[in-house]
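> quick one, what's the 3D model for this:
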Amino acid sequence: MTPVQKLKWAILLKAVAFENIADPGAITAENVDRLYDDNNQNWELQDARNEIRCTCQETDFPTPHSRHYECNSVAARMPDGSWVGWNYWYGGGKHGEPEALDWMSDAYDLTCTEEQVMTTKRTFTKVVADSAA
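Predicted coordinates for the structure are as follows:
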């Protein structure tokens, strides 16, 4: 599957989980585009699409610039365990609508290496001087 097809696959599965569409059965590279288009006629996929777009991990890849919106490079794990990245547009002020921008067409495959690291958290408090001294 292409990165865009993987995103469509994840969106379809999320829409099934939200009970917005019926379970389409097996989703393959050959039928994912048709299934996505068939179920996207009356906004059935809108909630699932926004959920996938907004629940992602930030990456450190360069992003395009816009005069009206901010942009981060992000990624999410797909149903097959692979990772796909895209540009997450946000901001725009009161009348902005960054979710309307086409974010799926520029999706790309990624590799991800995970490692657990130990961190140290420090909490400081101010020492109050003893007034009796």
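> from now on I want contacts and neighbour counts done on CA atoms only, so please keep to that.
Will do.
> how close does residue 37 get to residue 70?
Remark: distance between residue 37 and residue 70 (CA to CA, to the nearest Å) = 29 Å.
> now for the host helix or strand of residue 74, which elements pack on it?
Of the helices and strands defined by DSSP states H and E, residue 74 is found in strand 70-77. Strand 70-77 sits against strand 57-58, strand 83-90, with contacts defined as 3 or more CA pairs under 8 Å, 6 or more residues apart in numbering; DSSP states H and E.
> next, the structure of the following sequence, for comparison with the previous one:
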Amino acid sequence: MTASMNPEQTIKYMILAVDARWSKEDLPGDLTGEQVDQKYDELVAQSAHWDARSEVRCGGVETDLPCEYSRHYESRSVAAKAPNGQWVGWTYWYGGGKHGEPEAIDWMEDAYFLDCIEEQKVVTVRTFTKP
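This next block holds a predicted model:
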């Protein structure tokens, strides 16, 4: 995966990678942004992208960064690490009640790159009860 991709193309690459993993196929790592757009469009034309798209959309880690909001849906900012190590973030929309359809909101077009510092910390958790 090359650095010449924008955040939306990076997410599309992640979706293609999930689909390739499920299909037990290899996805070239040196695709350009235009090639990613083309391969993603081919996947969409086959209607084979929905599960992989949902896997990526729902699979991010919460970032606690400010994000868009709506009076109709709940939202939170999330991010995922792309195969090249770059972090990309987006607004994860959910809720909306019985007739809500938050997955229909175009979340990829507003994606953005993030810097992430990962630290491992040891935590002691104590839970007390009376005997």
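> out of the helices and strands packed on strand 70-77 of the first structure, deepest packed?
Across these, the average number of neighbours (mean count of other CA atoms under 10 Å) peaks for strand 83-90, which reaches a mean of 23.
> matching residues in the second structure for it?
Residues 87-94 of the second structure are matched to strand 83-90 of the first structure when aligned by TM-score structural alignment.
> looking at the first structure, which helix is longest?
Identified as the longest helix of the first structure according to DSSP state H is helix 3-17.
> could you list the buried residues of that one?
Of all the residues in helix 3-17 of the first structure, those buried under the rule 16 or more other CA atoms under 10 Å are 3-16.
> need the next SSE after that helix, C-terminal direction.
Using DSSP H and E, the next helix or strand after helix 3-17 of the first structure towards the C-terminus is helix 32-39.
> mean shift of that following helix relative to the second structure?
For helix 32-39 of the first structure, the mean distance from the matching residues in the second structure following superposition reads 0.9 Å, by mean CA distance after the TM-score superposition for the first structure.
> ok, now how distant is residue 1 of the first structure from residue 33 of the first structure?
The gap separating residue 1 of the first structure from residue 33 of the first structure is 10 Å, by CA to CA.
> no no, residue 66 of the first structure
29 Å.
> please tell me which residues of the second structure stretch 10-18 of the first structure aligns onto.
On the second structure, the counterpart of stretch 10-18 of the first structure by TM-score structural alignment is residues 14-22.
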